[in-house]
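Peer 1: task: produce atomic coordinates for the following.
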Amino acid sequence: MTYRVFSRATVLGTAALLMLGHLPQAHADNAEDLITRGRYIADASDCSACHTVKGGRPFAGGMAFKLPTGSIYSSNITPDPAHGIGGWSEAEFSRAVREGTRQNGASLYPAMPFPSYARMSDSDIHALYAYFMKGVQPVAEAPPASDIPWPLSMRWPMSLWRAAFAPSVPSAQKDVTRPFPDPAIARGAYLVEGPGHCGACHSPRGVALQEKALSGSGGPLFLSGGAPIDGFVPTSLRQDQRTGLASWSEDDIVAFLSTGRNRKGEAFGGMTDAISHGTQHLSQEDLHAMARYLLSLDPGHPTATAWHYDPAAAAALQRGDTTAQGAKLYVDHCAACHRTDGRGYAPAFPPLAGNPVVMSDKPDSLVHVVQSGAALPGMAKAPSAFVMPAYGRMLSTQQIADVVTFIRGAWGNNASPVDAATVAGLEKSAPRPVLQDKPAPLN
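Peer 2: Predicted structure coming up:
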């Protein structure tokens, strides 16, 4: 029998070699996990919707934001060192995302939702940085330069705007840790108020275009409905009767964020991109957390009465009575999909009866959908795509006013009528008509 004698140094050295032998793979796994997590956070933050032009390279920028003074364009956030953020440190990246400053310290325009991103955790920013540096292909393309004329193009006034309206990172993250009824609602608040930046569209803005409330702690204006964007009016996401989510269940909200459709309605305008690029990629757990948080928000208009279905319009149409203003137009152009009773064929064709968009004080969204059409692309969990034709090419301004008035007044909707002058005014800012003859391809 042969005995081998091992010194303490030999044992330690061998152990060290065994550990080192596993370190490269462990580091590789951890790095890959970090990139995967960063990709998820990029989806939750809807980065692609603004930084990827349709048909363009991912995150290469160039999306136009039209302002009264001119247009600005989203930046290239790929790791290209010349045209993107390849030369940025993580600290510089963090300041841009959460504080609204460029690498050189100049202020970003608040089209970048840094007042919301200020709530994002250090660990999420770290993962996001890893993803953009290691998980995104560099693109050597420079976005168009903004065409805002001098002196309006000067950025130093934006530093005053940031000081007045954008929260500091410490104050924003302190608000994140405020008490919540349960951890799921806390997680939903973080996603909605922070990465999801839902308030950027769904909260009202002041004279300086600042959001009047940045979180649920800011009062009932938060998520109470926003100003028109590309002709569409973001609805209330609070528990408002008629114009909010009071009649939506947790599953309704999850289905909408997953697929862009549910038994209550369908996405259109910018919300379609937010779902396609963003929320459809989130876990069911996170979507339920977001839904629970939204359901926890008190109504912004607590005295509003609930919608109740009124069958009078349906009964009239079903007996052939089309004497009401716009009724015949509705039967000829709308009833095949949305039915004479206004209940539609959800989730393929949304109901118009009791629809918050239809009952809104501002008819902009409904007018624009009738004028310009809408396209709902297929989603991972709902592959069918649907197109609403653009009736602005076949109906006059008065006819659009008539049919919109009928829809807003029927089935208990009881919203105010719309005149031709209002429609004509909205036509000037109408989005480009949807011209597809067939459903859009899957993303």
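Peer 1: please make it C-alpha for all contacts and neighbour counts, starting now.
Peer 2: Fine.
Peer 1: please enumerate the strands of this protein.
Peer 2: Shown for the chain, the strands assigned by DSSP state E span residues 64-67, 70-73, 374-376, 386-388.
Peer 1: one more, please, to line up against the first structure:
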Amino acid sequence: MQKMLLVLSGIAVIVAGSLTLFVTRLPTSAFDNDIAATKATPELLIRGEMVARQADCVACHSTPVSKPFVGGLEMDTPLGSIFATNITPDKTTGIGNYSLADFDRAVRHGVTPDGRRLYPAMPYPSYAKMTDDDITALYAFFMNDVAPVKQLNEPADIEWPLNIRWPLALWNAMFVDGGVYAQKPGKDERWNRGAYLVQAAGHCGACHTPRGLGMNEKGLDELSPDFLSGAVLDGWYAPSLRQDHNTGLGRWSEEDIFQFLKNGRNRHAVVFGSMTEVYNNSLQFMTESDLRAISHYLKSLPGDPSGDGAPWRYVEAPTSISISKRTPGEQTYAERCGFCHGPDGRGQNQWISPLAGAASSLIEHTDSQINVVLNGSVRVVSNTVPGAYRMPPFREQLTDKEIADVLTYVRSAWGNHGKTVAEEDVKGLRQHTDPASSDPIILQMR
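Peer 2: The predicted structure is shown next:
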């Protein structure tokens, strides 16, 4: 018996030691043996700035009232609040003392130089696929073209024991594929470029892919049917980017997708919600060839006909001539919505989005429509020119019931078949959201 206890104790010590070594060791970096600093040529800095735009670093690490990249943005998570950190090259509060290998470990592995694990609100599961050349260029940009700012970081507001970070090493082992994006044989150069941008720097899956029980993205590339199939995030529903006829991009041509990415609008939709920030701070700065590559890749992702329902077809909505015979939702629509979106729900060309056949009118989730009616949308800014139209907030003009009624009408008119909107859902989002700013917002990187 004593011998058995000794054996079990020995096994326990070995397991504990192995686990400790696993969770505390620094991941290897492709740049561990690079002693000499990479020369920051003008070409490298230009590329680094573009990679920063592709990765939309500024959206999380800056705020409309802060200097570029000093952090401070609060992000709510199921565990508590996380605050974006200072990533300026300040040597005391930023990343000024990071070597290229340190920078690589933080961006692609989610580990700081002192071994601290980053929460995956930092999308390193996607950034893990970025190439060495893009990481080198990004590092050069931050170290040379971003002004150092001394500003202390705000600690995460997460209760013990959920604030213990070493288990993230196990999370990474389970849910992060790791490894630079590998070109897919049989696919052309444009497809592979689009796949790389979507999966790596663009980290589109961080918003558009549903999460599992471990808060992990259920798929990280096109091999998973869950990848980019739509997800709820921060009071918005990021729709499917697959070829789902009703709830995705199935009715969009490749040119439609390109126009949406390039201009923030097309004949089907206008960016709103969180996507406006992505467009204003990232997409509009990308090259036409890269946007076309993304469009090409997204158009190749199959939808799920079994889960998407019967294809939407426009149906003329019967109009009650007598106001007294209109439903409350129909009446509110006529008074508040019809002038812009049209009595037929078809919108105004590419300037004001149609509600008839919109993915937001057909999906089960009601968050996005409730949120945009309550709070309005941020103004789209293209080529430094703010859009003339924006959705205004109606939280002061309409009650929870009126919003629920009008959205229920929208989601059942013109062939739409979305879920009925509950008054309680409107009330919940009203309490936890704020009106969108009416000011044009582009976060500066210099």
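Peer 1: circling back to that earlier point, could you identify which of the strands of structure 1 is most buried?
Peer 2: strand 374-376 (a mean of 23; mean count of other Cα atoms under 10 Å).
Peer 1: what range does that one cover in structure 2?
Peer 2: The alignment of strand 374-376 of structure 1 onto structure 2 (TM-score structural alignment) covers residues 377-379.
Peer 1: got the contact list for the matching stretch?
Peer 2: Stretch 377-379 of structure 2 has contacts (Cα atoms under 8 Å, 6 or more residues apart in numbering) with 272-273, 276-277, 386-387, 389-393, 436-441.
Peer 1: what is the distance between that stretch and the centre of its chain?
Peer 2: Here the centre of stretch 377-379 of structure 2 is set off from its chain's centre by 17 Å, with Cα atoms, centre = their mean, to the nearest Å.
Peer 1: cool, and stretch 324-339 of structure 1?
Peer 2: The answer for stretch 324-339 of structure 1 is 31 Å, by Cα atoms, centre = their mean.
Peer 1: list the buried residues in it.
Peer 2: 325-331, 334-335, 337-339 (16 or more other Cα atoms under 10 Å).
Peer 1: save those as JSON lines, and put in distance to Ala163 of structure 1 too.
Peer 2: Formatted as JSON lines, those follow (distance: Cα to Cα, whole Å):
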{"residue": "Gln325", "distance to Ala163 of structure 1": "52"}
{"residue": "Gly326", "distance to Ala163 of structure 1": "51"}
{"residue": "Ala327", "distance to Ala163 of structure 1": "53"}
{"residue": "Lys328", "distance to Ala163 of structure 1": "55"}
{"residue": "Leu329", "distance to Ala163 of structure 1": "52"}
{"residue": "Tyr330", "distance to Ala163 of structure 1": "51"}
{"residue": "Val331", "distance to Ala163 of structure 1": "54"}
{"residue": "Cys334", "distance to Ala163 of structure 1": "50"}
{"residue": "Ala335", "distance to Ala163 of structure 1": "52"}
{"residue": "Cys337", "distance to Ala163 of structure 1": "50"}
{"residue": "His338", "distance to Ala163 of structure 1": "49"}
{"residue": "Arg339", "distance to Ala163 of structure 1": "52"}
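Peer 1: Ser62 of structure 2 maps to what in structure 1?
Peer 2: So, by TM-score structural alignment, Ser62 of structure 2 is matched to Thr52.
Peer 1: in contact with the closest residue to its match other than its chain neighbours, which residues?
Peer 2: Of all residues not flanking Thr52 of structure 1 in the chain, Phe59 sits nearest, at 4.7 Å (Cα to Cα, 6 or more residues apart in numbering). If you count contacts by Cα under 8 Å, 6+ apart, Phe59 of structure 1 has them with 47-48, 51-52, 76-78.
Peer 1: distance of Phe59 of structure 1 relative to Ala49 of structure 1?
Peer 2: 9 Å (Cα to Cα, to the nearest Å).
Peer 1: Met359 of structure 1 now?
Peer 2: When Met359 of structure 1 is compared with Ala49 of structure 1 (using Cα to Cα), they lie 28 Å apart.
Peer 1: just Val169 of structure 1 next, same as before
Peer 2: In terms of Cα to Cα, Val169 of structure 1 sits 24 Å off from Ala49 of structure 1.
Peer 1: same question for Thr69 of structure 1.
Peer 2: The gap separating Thr69 of structure 1 from Ala49 of structure 1 is 23 Å, by Cα to Cα.
Peer 1: repeat that for Pro24 of structure 1.
Peer 2: Distance of Pro24 of structure 1 to Ala49 of structure 1, computed by Cα to Cα: 35 Å.
Peer 1: who has more neighbours, the two?
Peer 2: Neighbours were tallied for Pro24 of structure 1 and for Ala49 using other Cα atoms under 10 Å; the higher tally belongs to Ala49 (22 against 11).
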